[in-house]
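Student: test case, fold it:
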Amino acid sequence: MFGYNIAKHPVLDQKMICLWSEEDHYRRSEAKLLPGFGSNLCSFIVDGLEYLHQAPMPVIGTKFFGTPILYPFPNRVRNCRFTFDGVEYHLPDNDGGRSLHCLVADTPFDYEIPVVKDDSISVATHLQILPGHPVFQQFPIANRLDLIYTLKNDSIEIIVKITNLDEEKRFPFGFGIHPYFNIFGSKADTLLHVPAKKWMEAISLLPTGNLIDMEKSPADLSIPTPIKGLTLDEVWYGMDPKKPQSIIYQTINRKLVLKASDIFTHSVTYTPLLEPFVCVENQTNSTDCHNLYSRGFEKESHLLILNPGESISGTLQFSVEKLS
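Tutor: You can find the predicted model right below:
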């Protein structure tokens, strides 16, 4: 049985959509969504275990927690600007001369009433960025982002659709998520697996465009690796939908599998040494994708470009499995 209610987030005082599944009066899985705060998936619980880190966090605060949406660019943009089709775009400086983590992390999305089916429950949210919208002032190309969240007994799926609503301009963009996953047990017993093809060499967290073999990267995560002692903030290239990323929790005998469709060619891992979380961020493109693209690194950046009226879709999924 699946159901939902609408409550208030205890910290942000935001409307929160709560989805759940039950079996014989036992709550098997839960998901909580904040449509008015960036359509943030702020909670994902399976068999009583909360996999997403909650707000507020002592250092990061309340803007980044749960699963922030990174759009229309993930992570950093060099010098807060880029040029595309002869137009220079200027973005806000929120990272010491760079733009960091998109424009919509706390932007209100519209939402629809959840839909209950025999084997799932779904809720749709969308953000339409048109003239007059605050985000349009910073990135003046009309567009729409649609997200559908579907909860099953042991998984949450996010269907992503982006549409260029502009009548004249091409829309250059990227999409990503920035989930903060909890750690169960020790970091020595928590393994990270990122089966990428290459590591993106970077200077001051901005990729150079050079692709480096995994064995020469700061940590070869193509092999499951304990996160104890890792201080990564790295971009990975060449993700394969048939080889999903995962976090392996040996202490609780569980694996969180992070599946993504083929538009998600990149990933970022963030493993702060002293924090009780790890971030594994599926992205459609590289950090600083617009500037890499303009420098000729088209393959490496994987900047997505939609002509007027065009759309593109992709799928993400978190699923919990028992270790064999």
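
Student: use CA for all of it now, contacts and neighbours both
Tutor: Will do.

Student: confirm F136 sits in a helix?
Tutor: Yes: residue state for F136 (DSSP: H, G, I helix; E, B strand; the rest coil) corresponds to a helix.

Student: show me what contacts it?
Tutor: If you count contacts by Cα atoms under 8 Å, 6 or more residues apart in numbering, F136 has them with I129, L130, A142.

Student: do you know how far the first one is from L145?
Tutor: According to Cα to Cα, to the nearest Å, I129 and L145 sit 8 Å apart.

Student: what of D118?
Tutor: Spatial separation of D118 from L145 under the definition Cα to Cα is 27 Å.

Student: swap in A260?
Tutor: Distance, A260 to L145, by Cα to Cα: 18 Å.

Student: quick one: which of those two has more around it?
Tutor: A count of neighbours by other Cα atoms under 10 Å puts A260 above the other of A260 and L145, at 25 against 20.

Student: the more buried one against F318, yeah?
Tutor: No: under the criterion of Cα atoms under 8 Å, A260 makes no contact with F318, lying 9.1 Å away.

Student: as a check, name the ranges of all strands in the stretch 1-150 of the chain.
Tutor: Assignment of strands within the stretch 1-150 of the chain using DSSP state E, counting those that start in this stretch yields the ranges 2-8, 15-23, 26-34, 40-46, 49-50, 69-70, 76-78, 81-84, 87-90, 98-100, 110-111, 115-116, 121-129, 143-151.

Student: quick one, which of these is nearest to E300?
Tutor: When those are compared by Cα to Cα, strand 76-78 sits nearest E300, at 15.2 Å.

Student: what is that closest one packed up against?
Tutor: In terms of contacts (3 or more Cα pairs under 8 Å, 6 or more residues apart in numbering; DSSP states H and E), strand 76-78 is packed against strand 98-100, helix 289-294.

Student: in TSV: these, plus distance to S301 and mean neighbour count.
Tutor: Shown next, in TSV, are these (distance: least, Cα to Cα, whole Å; neighbours: other Cα atoms under 10 Å):
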stretch	distance to S301	mean neighbour count
strand 98-100	17	21
helix 289-294	5	23
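
Student: need these in a markdown table with distance to I312, can you?
Tutor: Listed next are the helices and strands packed on strand 76-78 as a markdown table, based on distance: least, Cα to Cα, whole Å:
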| stretch | distance to I312 |
| --- | --- |
| strand 98-100 | 24 |
| helix 289-294 | 17 |
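
Student: the ones you listed: which one's closest to K187?
Tutor: strand 98-100 (27.2 Å).

Student: nearest residue to the middle of this protein?
Tutor: Computing the C-alpha centroid of the chain and ranking residues by Cα atoms, centre = their mean puts I177 first, at 0.7 Å.

Student: the structure of the following sequence is requested for comparison with the preceding one:
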Amino acid sequence: MPAAIRRQRLPNTVENLNPEVVILSDGFGGEAVIWPALGFNCIGWTCDWQGRQLNLVHQDPALFTHPSPTRSGNPVLFPFPNRIRHGKYDWAGHTYSLPINHGDTSIHGFACRAPWRVVSEGVAEGEAWLTGEYHGFVDNPSTSEQWPADHILRLTCRLKRGRLGFEAEILNPDPITLPWGLGYHPYFRSNWHADFANSPLEIRVQATSSWELENCLPTGKVRPVDKSKDLSQWHSLTDLNLDDVLTGLANQPDNDGMLVECGALRYPGGPTLRVLADPVFRHVVVFTPADRASVCIEPYTCVTDAINLEACGKCEMPSGLIESPPGGHFRAEMAWEIS
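Tutor: As a prediction, this is how the structure comes out:
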């Protein structure tokens, strides 16, 4: 069966949200489902592993009736991942205010909450891809008062056998410097297949350091990973409660030597899912939602609240905040791989 692309309308979706999803097929039984109207969110990925159809991506039960942009699939976090303290920051002599949407913070940027445009798609032998675009001040005009410079994010989802890649391009169309960070918030299911329902899912994140947090916000201090949360070796998720920002990754390369491992999940003796990314993704949030239906391994180019940490000079290591000059063009890739 050749690789293919098809479209489908979701049932029972809310008004004012385009219900069309795009389904990529790799020709080997694997599929990825992308919802352009919900922040170009990849809300599903299935793939074949030794004759079993693995269902890897979690969907919130209310996804199709009361969809939250950050509770299912793979939310794209841009131009900042995670929280900004009190929804305020200073940049180039100006104070900016953001919508408060999580406690007393602003969280996860703008791109995950806006419809995207599909700008390209295609198939080749054994692969299918879809490219979406989010143009900040055009697609979300209110953000022109909330961020220092306009920004464009193009994201290509590329499906191959046992692999789903996310190839990002960040462009600065403004005549001033663009500060930004990019993150992904994938929700991986705790149960991939009925054959593994009684097996403990294990996690590995080979990080040496952790950002010290107060109320989920970094103080700027970096500490060795607490022994109770050391994930450098495989560890069952059964007894873990995590919402931590890790760094100092071991940088284990993938088979092509281009991307490095940010974290991995496995069933002992069964399939392994590796989260891979360019080395620019120096920070990883590991989160175990309370319902235990999923686990998140979130690659970030910058730490939580990076724009404020840089301004106050409290970082014990680089925050990862990137500043793109006018006309700047930056590429970064993240991928999931099953073996």
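
Student: tm score of chain vs chain?
Tutor: Comparing the two superposed chains by TM-score structural alignment, normalised by the length of structure 1, the resulting TM-score equals 0.90, with 313 aligned residues with a Cα RMSD of 2.1 Å.

Student: correct me, but G248 of structure 2 touches T208?
Tutor: Yes: in terms of Cα under 8 Å, G248 of structure 2 counts as a neighbour of T208; the distance is 5.1 Å.

Student: list the residues that contact G309 of structure 1.
Tutor: Remark: with contacts taken as Cα under 8 Å, 6+ apart, G309 of structure 1 is in contact with T163, N164, L165, D166, E167.

Student: now do the same for it: its match in structure 2.
Tutor: Aligned by TM-score structural alignment, G309 of structure 1 pairs with G327 of structure 2.

Student: what's the answer for M200 of structure 1, then?
Tutor: When the two structures are superposed using TM-score structural alignment, M200 of structure 1 falls opposite W211 in structure 2.

Student: which strand or helix spans its match?
Tutor: strand 207-214 (DSSP states H and E).

Student: one step back: buried subset of the contacts of F136 of structure 1 as a ChimeraX selection?
Tutor: What follows is the ChimeraX syntax for the buried subset of the contacts of F136 of structure 1, where burial is set by 16 or more other Cα atoms under 10 Å:
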select :129,130,142
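
Student: what is the nearest of the contacts of F136 of structure 1 to Y71 of structure 1?
Tutor: Using Cα to Cα, I129 is the member of those that lies nearest Y71 of structure 1, at 11.5 Å.

Student: unless I'm mixing things up, that closest one is touching Q138, no?
Tutor: No: judged on Cα under 8 Å, I129 of structure 1 makes no contact with Q138 at a distance of 10.6 Å.

Student: hang on, the earlier thing: the residue nearest to the centre of structure 1 touches T67, doesn't it?
Tutor: Yes: I177 of structure 1 sits in contact with T67 when judged by Cα under 8 Å, with a separation of 6.3 Å.

Student: list the buried residues for the strand holding W211 of structure 2?
Tutor: Of all the residues in strand 207-214 of structure 2, those buried under the rule 16+ other Cα under 10 Å are A207, T208, S209, S210, W211, E212, L213.

Student: how far apart are it and its match in structure 1?
Tutor: Following superposition, strand 207-214 of structure 2 is found to deviate from structure 1 by 1.1 Å on average (mean Cα distance after the TM-score superposition for structure 1).

Student: what packs against that strand?
Tutor: Here strand 207-214 of structure 2 touches strand 217-224, strand 243-249, going by 3+ Cα pairs under 8 Å, 6+ apart.

Student: the last one packs against which elements?
Tutor: Contacting strand 243-249 of structure 2 under the criterion 3+ Cα pairs under 8 Å, 6+ apart are the following elements: strand 207-214, strand 283-287.

Student: tabulate the ones you listed (JSON lines), appending distance to N82 of structure 2.
Tutor: Listed next are those as JSON lines, based on distance: least, Cα to Cα, whole Å:
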{"stretch": "strand 207-214", "distance to N82 of structure 2": "13"}
{"stretch": "strand 283-287", "distance to N82 of structure 2": "9"}
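
Student: do you know which of those lies nearest D239 of structure 2?
Tutor: strand 283-287 (13.0 Å).

Student: so where is the closest one in structure 1?
Tutor: Strand 283-287 of structure 2 maps onto residues 266-270 of structure 1, going by TM-score structural alignment.

Student: next, the mean deviation of the matching stretch compared to structure 2.
Tutor: Following the fit onto structure 2, the mean deviation recorded for stretch 266-270 of structure 1 is 0.5 Å by mean Cα distance after the TM-score superposition for structure 1.

Student: grab the nearest non-local neighbour of the equivalent of P268 of structure 2 over in structure 1.
Tutor: Taking TM-score structural alignment for the superposition, P268 of structure 2 sits opposite Q250 in structure 1. When the adjacent residues along the chain are set aside, Q250 of structure 1 lies closest to D189, with 5.5 Å between them (Cα to Cα, 6 or more residues apart in numbering).

Student: ok, that neighbour - contacts?
Tutor: D189 of structure 1 is in contact with P226, Y249, Q250, T251, counting by Cα under 8 Å, 6+ apart.

Student: got it, and S246 of structure 1?
Tutor: If you count contacts by Cα under 8 Å, 6+ apart, S246 of structure 1 has them with L192, H193, V194, K255, L256, V257, L258.

Student: okay, the residues you listed in a markdown table with distance to H290 of structure 1 and secondary structure next?
Tutor: As requested, those are arranged in a markdown table below (distance: Cα to Cα, whole Å; DSSP: H, G, I helix; E, B strand; the rest coil):
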| residue | distance to H290 of structure 1 | secondary structure |
| --- | --- | --- |
| L192 | 29 | strand |
| H193 | 28 | strand |
| V194 | 24 | coil |
| K255 | 34 | strand |
| L256 | 31 | strand |
| V257 | 29 | strand |
| L258 | 26 | strand |
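
Student: a markdown table for those residues, including neighbour count?
Tutor: What follows is the contacts of S246 of structure 1, written out as a markdown table (neighbours: other Cα atoms under 10 Å):
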| residue | neighbour count |
| --- | --- |
| L192 | 23 |
| H193 | 22 |
| V194 | 23 |
| K255 | 20 |
| L256 | 22 |
| V257 | 19 |
| L258 | 23 |
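
Student: tell me which of these is nearest to S294 of structure 1?
Tutor: Using Cα to Cα, V194 comes nearest to S294 of structure 1 of the contacts of S246 of structure 1, at 27.7 Å.

Student: list the buried residues in stretch 127-142 of structure 2.
Tutor: Of the residues in stretch 127-142 of structure 2, those buried under the neighbour-count criterion (16+ other Cα under 10 Å) are E127, A128, W129, L130, T131, G132, E133, Y134, H135, G136, F137, D139.
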